[in-house]
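Build the 3D model from these lines:
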Amino acid sequence: MKQKIINKIHHVAIIVSDYEKSKDFYVNKLGFEIIRENYRIERDDYKLDLKLGDCELEIFGMKGNPKRLSRPEACGLRHLAFKVDCIEEVIKELNKKGIETEPIRIDEFTNEKMTFFFDPDGLPLELHE
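Here you go, the predicted model:
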């Protein structure tokens, strides 16, 4: 048996264009818990550490970064996916909060329900049942 050298993913980091808008989206609309929030004078940016279950998300609020390429897709992070128990209920809650979602479709490989929505910078976020 091959020895495991990595245990699990600790966190994912994203750069956002509007720190307050993204903080509101991930904390107040999606329910992430704030672990730490820091302003870094030397970089003139914010670093927000969030938690959802046993995974962490780092948000960096920086000014002047280029927009993310979505179409055509560029190399790098494609999307973040969240596991949910009932996709219809989660979609209903997101829609109540003004977050639009794509129609539900079936993942051709897992045969499970899935859909996408987007964060304030257009980063694709997936719901997967």
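
can we go C-alpha only for contacts and neighbour counts from here?
Fine.

In a helix, residue 46, correct?
No: per DSSP: H, G, I helix; E, B strand; the rest coil, residue 46 lies outside any helix segment and is strand.

Mind telling me what element the spatially closest residue to it that is not a sequence neighbour is part of?
Once flanking residues are discounted, residue 46 sits nearest to residue 39: 4.4 Å by C-alpha to C-alpha, 6 or more residues apart in numbering. Assigned by DSSP states H and E, residue 39 belongs to strand 33-40.

So for that strand, what gets flagged as buried?
33, 34 (16 or more other C-alpha atoms under 10 Å).

Show me what it is packed up against.
If you count contacts as 3 or more C-alpha pairs under 8 Å, 6 or more residues apart in numbering; DSSP states H and E, strand 33-40 packs onto strand 45-52.

I have a second one here; can you model it like the first so I can compare?
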Amino acid sequence: MASTLLPAIHHVALICSDYARSKAFYSETLGFRIIREVYRAERDSWKLDLEVSPGVSLELFSFPSPPPRPSRPEAQGLRHLAFSVPDVDAVIATLLERGVTCEPVRVDEFTDRRFTFFADPDGLPIELYEA
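This is a model prediction of the structure:
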């Protein structure tokens, strides 16, 4: 049995401003596998389930005219999504080939691990953290 009450993340849900653009970014640019895609007519909304890793998914939603999320530094709420990668430099190189620019690599002062950030199509900060 896990030592915490909530032992794992099952999924993360995002609402995007441009469904087609975000679908392409997460499935093609980042390479997450599409599990299912459903149009919910009663809500005029798409829901896309993407596999991040076994047992962990990303839910991408569209809604008519969603309000923008404050994303200035240290805004209340979700700060960023972080993904564990074995080699930050290799992932950065692949992202650059796919048109995604990353910030300069930094080193976590407490763990000595390397990390960087880039943004999704709506400006959501995404972190790459070298495991």
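
how far apart are the strand holding residue 39 of structure 1 and its match in structure 2?
In the superposition with structure 2, the average deviation recorded for strand 33-40 of structure 1 is 0.5 Å (mean C-alpha distance after the TM-score superposition for structure 1).

I'd like to know how many residues surround the residue nearest to residue 119 of structure 2 when sequence neighbours are not counted.
Leaving aside its chain neighbours, residue 119 of structure 2 sits nearest to residue 125 (4.6 Å; criterion: C-alpha to C-alpha, 6+ apart). Residues near residue 125 of structure 2, counting by other C-alpha atoms under 10 Å, number 17.

what residues are up against residue 125 of structure 2?
Applying C-alpha atoms under 8 Å, 6 or more residues apart in numbering to residue 125 of structure 2 gives the contacts 79, 80, 81, 117, 118, 119.

swap the cut-off to 7 Å and go again
80, 81, 117, 118, 119 (C-alpha atoms under 7 Å, 6 or more residues apart in numbering).

Likewise for residue 17 of structure 1?
By C-alpha under 7 Å, 6+ apart, the neighbours of residue 17 of structure 1 are 61, 62, 63, 121.

Mind giving me the ChimeraX select for these, buried ones only?
Selection command for ChimeraX covering only the buried members of the contacts of residue 17 of structure 1, criterion 16+ other C-alpha under 10 Å:
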select :61,62
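
any chance of the contacts of residue 17 of structure 1 in a markdown table, with secondary structure too?
Output for those, formatted as a markdown table (three-state DSSP):
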| residue | secondary structure |
| --- | --- |
| 61 | strand |
| 62 | coil |
| 63 | coil |
| 121 | coil |
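
With distance to residue 109 of structure 1 as extra columns, can I get the contacts of residue 17 of structure 1 in a markdown table?
Listed next are the contacts of residue 17 of structure 1 as a markdown table, based on distance: C-alpha to C-alpha, whole Å:
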| residue | distance to residue 109 of structure 1 |
| --- | --- |
| 61 | 36 |
| 62 | 37 |
| 63 | 39 |
| 121 | 28 |
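
Which helix in structure 1 has the most residues?
When structure 1 is parsed with DSSP state H, its longest helix is helix 87-96.

Mean per-residue distance, the helix or strand just after it versus structure 2.
Remark: after helix 87-96 of structure 1, the chain's next helix or strand is strand 105-106, criterion DSSP H and E. Strand 105-106 of structure 1, aligned to structure 2 and superposed, deviates on average by 0.4 Å (mean C-alpha distance after the TM-score superposition for structure 1).
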